[in-house]
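**Q** Next one to model:
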Amino acid sequence: MYARLVDRDPVVPADQLVAQMVPPAMFDEVSFASYIPDPKEPSQATAVRKAEEFSGKVAKIRGGGRRGLFGRKAQTTGAGLYLDGGFGVGKTHLLASIFHSSPSPKAFGTFVELTHVVGALGFTRAVEELSSHSVLCIDEFELDDPGDTMLISRLLTELSARGVSIVATSNTLPGQLGEGRFAAQDFLREIKKLASIFETIRVDGPDYRHRDLPPAPEPTDDADLLERVKSIGGATLDDFDELCAHLSTQHPSRYGKLVEGIPAVFLKGVRAAEDQSVALRLVVLADRLYDAGIPVTVSGAKLDEIFTPEMLAGGYRKKYLRATSRLLALSRFEVAA
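**A** Got it, this is the predicted structure:
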């Protein structure tokens, strides 16, 4: 017999939501020194330098603060940094490096994870939980949903006023016309109350996950999936449609726990997602699988065919392309038997 994701029903207590806001395991050991800038892309070396300078500001703000009347420490507004660029240029590496070099307490999460935390805790408690932090690192800041964007903008305004520094990365499309100029302008417009504290830094380059690599691997067959999953202790094998249905019963904040400790994921009968709600859940699952570095092997359609051409032409195009990039990277990981 084999394990299945659909049989798992994880629970994440509310008081653990902020505590688990740390970089994915694959970024546990990264640093500014371990980021190797592409000599063909000078913006990368500049981004490393600016990120390191920002880290110094974080430590100074949290540890210092000027003295006011009667020797009381005056409130200092947090610093802000926005790393703008396409997929796979090392923005998350720099974000995690800032996190590692900043004083505790501190928090790291994707934009989606942060909205889930605020939704689970409530706005007031989320502010209270995060206001003692030196820095809040937000990966893949999204401008797709006006409601979520305004909610997080309000949260960041409150936290910045309390001395929490904010650093965010973009989910800008590679090759988008004017992406460097317009993505940064869009971000600053949406967080207009905070715009003055943010320095925007451009990071150019190709997606490192797919440099000089072949296209998406061909799917295998169901019989091969079954044999392979049996040879890997703890690996899971799920029917794609059943897994999509199971994801609809789980809050996205649970997806990390859903795949926790799994060495490999096998999916049979993969096909194009039937609608946006299913596709967006698969985006979150892809992010959590990628964070954990879990190999993915499928039968049915290729992993770059999950999101339809209509979806890729729509408002969530950025999310779908990022998820595809990450799923393809996972499909090339070696599965240890």
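
**Q** from here on, contacts and neighbour counts on C-alpha atoms
**A** Fine.

**Q** Determine how far the strand or helix carrying Val118 lies from the middle of the whole chain.
**A** Using DSSP states H and E, Val118 sits within helix 111-121. Relative to the centre of its chain, helix 111-121 is centred 13 Å away, using C-alpha atoms, centre = their mean, to the nearest Å.

**Q** to compare against the first, here's another:
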Amino acid sequence: MPTRLADRRPEVAVDSLIAGLTPPPLFADVRFDSYRPDPAEPTQAEAAAVLRRFAAELAPPARKGLFRRSPPPAGPAGVYLDGGFGVGKTHLLASLWHAAPSPKAYVTFVELTQLAGALGFARLVTELSGMRLLAIDEFELDDPGDTVLVSTLLARLDEAGVRFAATSNTLPDRLGEERFAAQDFLREIQSMAARFASVRVDGPDYRHRGLPAAPAPRNEAAVVEAAQGAGASLDDFGELLAQLATLHPSRYGALLDGVRRVCLTGVAPVPDQNVALRLVVLVDRLYDRQIELVTSGLQLDALFSAEMLAGGYRKKYRRAISRLVALARLAA
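**A** All right, here's what the predicted structure looks like:
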């Protein structure tokens, strides 16, 4: 019998949450030496060189004491990779994390805000203050509240001597002349702006790639058959969405423990933005683990309404579609 994700109630200990702040499985084996910069885009090789130096310069944490303060870092407190999609920023960020000395943490911007909700701000500051490096992938500016939260967190960690690296989340239609720029990022972390080094990573314009065509959904009987193998789950799409609403997003990864193929029947349009944003988080966890996806019902590239794809969270939804399609192709 295949497992039902909708029946799972994962519990994740705080220690496990902190220990799990590592690059996703998809980037577990990347290193600077495996990065292949485009010869036609010199900023890619330059960015790799900057991050290699940054890793070498990371200072050990200051000894803790009642009246001791961490010394200021020898170089910039952080490095910010500014560029569009598909230019290797995450590969470089994960390579920096692997090259950096411990203790260190790697997290996406969304995961960081979720940790603040799960642990509380003060506890999160305590847990991260001993890190030598905090790497934040896909720094987002589409939610002012979350941006202020993370900016405040970085200021507190900066005082403790933590060093940072971050990547941007450029919107597809803001590339080129109107794209997300380093100034936008630095403006949101004004207390630390002077201590961040901005590094451009150029490459092909994401807009010219478009969204991949989704494979045709299967019939329900084929989905049920695909769920009979070991490591497979089988759920009704609506029931799974309802289950996500009962779990803190920090548990979505644990929800997938031991699962290699997710099978969903009755896929239908996502009803509202709250549901859509929870689904985006689950899709990221599926993609991180490269879990196969088999579905019936609506084609995956039609999940989100035209209004959603034109709204402020369109980058998240476009990324989710791209990743869902890639996982469906894995199963095919």
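
**Q** What TM-score do the two superposed chains give?
**A** The TM-score (TM-score structural alignment, normalised by the length of structure 2) is 0.91; 325 aligned residues with a C-alpha RMSD of 2.3 Å.

**Q** circling back: in structure 2, which residues correspond to the helix holding Val118 of structure 1?
**A** Here helix 111-121 of structure 1 aligns to structure 2 at residues 109-119, judged by TM-score structural alignment.

**Q** cool, stretch 302-314 of structure 1 as well?
**A** Going by TM-score structural alignment, stretch 302-314 of structure 1 sits over residues 299-311 in structure 2.

**Q** next one: stretch 261-281 of structure 1
**A** Using TM-score structural alignment, stretch 261-281 of structure 1 pairs with 258-278 in structure 2.

**Q** All the strands of structure 2, residue numbers only.
**A** 78-82, 104-108, 133-139, 163-168, 196-200, 232-236, 261-267, 292-297 (DSSP state E).

**Q** So the residue nearest the centre of structure 2 versus Asn219 of structure 2, what's the distance?
**A** Nearest residue to the geometric centre of structure 2 (C-alpha atoms, centre = their mean): Thr108, 3.8 Å. According to C-alpha to C-alpha, to the nearest Å, Thr108 of structure 2 and Asn219 of structure 2 sit 35 Å apart.

**Q** ok, now Leu128 of structure 2?
**A** For Leu128 of structure 2 relative to Asn219 of structure 2 (C-alpha to C-alpha), the value is 47 Å.

**Q** Counting neighbours, go ahead and name the busier of these two.
**A** Set Leu128 of structure 2 next to Asn219 and count neighbours by other C-alpha atoms under 10 Å: Leu128 wins out with 21 against 13.

**Q** which residue packs closest to that one, ignoring adjacent ones?
**A** Once flanking residues are discounted, Leu128 of structure 2 sits nearest to Leu157: 7.3 Å by C-alpha to C-alpha, 6 or more residues apart in numbering.

**Q** and the alignment partner in structure 1 of that neighbour, what is it in contact with?
**A** When structure 1 is aligned by TM-score structural alignment, Leu157 of structure 2 is paired with Leu159. Counting by C-alpha atoms under 8 Å, 6 or more residues apart in numbering, Leu159 of structure 1 touches 78, 127, 130-131, 165.

**Q** Kindly indicate the member of those with the most neighbours.
**A** Ser165 (30 neighbours).

**Q** Isn't it up against Ile138?
**A** No - using C-alpha atoms under 8 Å, Ser165 of structure 1 is not in contact with Ile138; the gap is 11.0 Å.

**Q** tilt between the lengthiest helix in structure 2 and strand 292-297?
**A** As assigned by DSSP state H, the longest helix anywhere in structure 2 is helix 314-331. Angle of helix 314-331 of structure 2 versus strand 292-297, following axes from the mean of the first three to the mean of the last three C-alpha atoms, to 10 degrees, is 100 degrees.

**Q** Mind giving me the packing neighbours of helix 314-331 of structure 2?
**A** Packing partners of helix 314-331 of structure 2 (3 or more C-alpha pairs under 8 Å, 6 or more residues apart in numbering; DSSP states H and E): helix 273-288, strand 292-297, helix 306-310.

**Q** please redo it, this time with the cut-off set to 10 Å
**A** strand 261-267, helix 273-288, strand 292-297, helix 306-310 (3 or more C-alpha pairs under 10 Å, 6 or more residues apart in numbering; DSSP states H and E).

**Q** Out of these, which is closest to Gly20 of structure 2?
**A** helix 273-288 (12.6 Å; C-alpha to C-alpha).
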